[in-house]
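K.L.:
Any chance you could fold what I've pasted below:
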Amino acid sequence: MAPLLLVLLLALVLFGAGFSLEAQWWIAVVVLLLRVLGFMVRTATGSGSRARW
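P.N.:
Predicted structure coming up:
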């Protein structure tokens, strides 16, 4: 009974880690896209130089 519980626990932990890593990848992609869009559409200051983020 104990080996079966250990295998089920391991499967649950690996499933949770896989889901977490997948979600972190999607969050990283969204942040990267926002950063690139912000870089491309940033406004110029009064002196003509571009503002930094």
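K.L.:
Please count neighbours and contacts with C-alpha atoms only from this point.
P.N.:
Noted.
K.L.:
Tell me which stretches of this structure form helices.
P.N.:
2-40 (DSSP state H).
K.L.:
how close does Phe15 get to Leu21?
P.N.:
To Leu21, Phe15 is 10 Å away according to CA to CA, to the nearest Å.
K.L.:
same question, Thr45
P.N.:
Distance from Thr45 to Leu21, counting by CA to CA: 40 Å.
K.L.:
And Leu33, by the same measure?
P.N.:
19 Å.
K.L.:
I'd like the structure of this one too, to check against the first:
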Amino acid sequence: MFWKIVGVVALAWVALALIGALFEHLFGILVVSAIIFGGYLLYKAISSGKHDDIMKV
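P.N.:
Okay, here's the model as predicted:
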């Protein structure tokens, strides 16, 4: 029974370590993609503003 408990604890520890490593790397990818998406939205907002000025003239 003791070794079953030790095995379950070790398995849970390894699983949490893997999940933590995945989240650490995915967080970096999330930040980079948010910056790129924000830049895209900013570009679209600026470029659509120029077209609205041309249409009004």
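K.L.:
and stretch 30-42 of the first structure, which residues are buried?
P.N.:
Buried positions in stretch 30-42 of the first structure, judged by neighbour count with 16 or more other CA atoms under 10 Å: none.
K.L.:
Neighbours of Phe23 of the second structure, how many?
P.N.:
Phe23 of the second structure has 13 neighbours, counted by other CA atoms under 10 Å.
K.L.:
cool, Val7 of the first structure as well?
P.N.:
With other CA under 10 Å as criterion, Val7 of the first structure counts 11.
K.L.:
How about the contacts made by it?
P.N.:
By CA atoms under 8 Å, 6 or more residues apart in numbering, the contact set of Val7 of the first structure is empty.
K.L.:
Counterpart of it over in the second structure?
P.N.:
The pairwise alignment with the second structure assigns Val7 of the first structure to Val6, based on TM-score structural alignment.
K.L.:
measure that match to Leu16 of the second structure for me?
P.N.:
15 Å.
K.L.:
any idea how far Gly38 of the second structure is from Lys4 of the second structure?
P.N.:
Applying CA to CA to Gly38 of the second structure and Lys4 of the second structure gives a distance of 50 Å.
K.L.:
Check Tyr43 of the second structure too.
P.N.:
According to CA to CA, Tyr43 of the second structure and Lys4 of the second structure sit 58 Å apart.
K.L.:
okay, these two: which has more neighbours?
P.N.:
More crowded of Tyr43 of the second structure and Lys4, by other CA under 10 Å: Tyr43, with 12 against 9.
K.L.:
Spatially central residue in the second structure, please.
P.N.:
With distances taken as CA atoms, centre = their mean, Leu30 lies nearest the centre of the second structure, 2.0 Å away.
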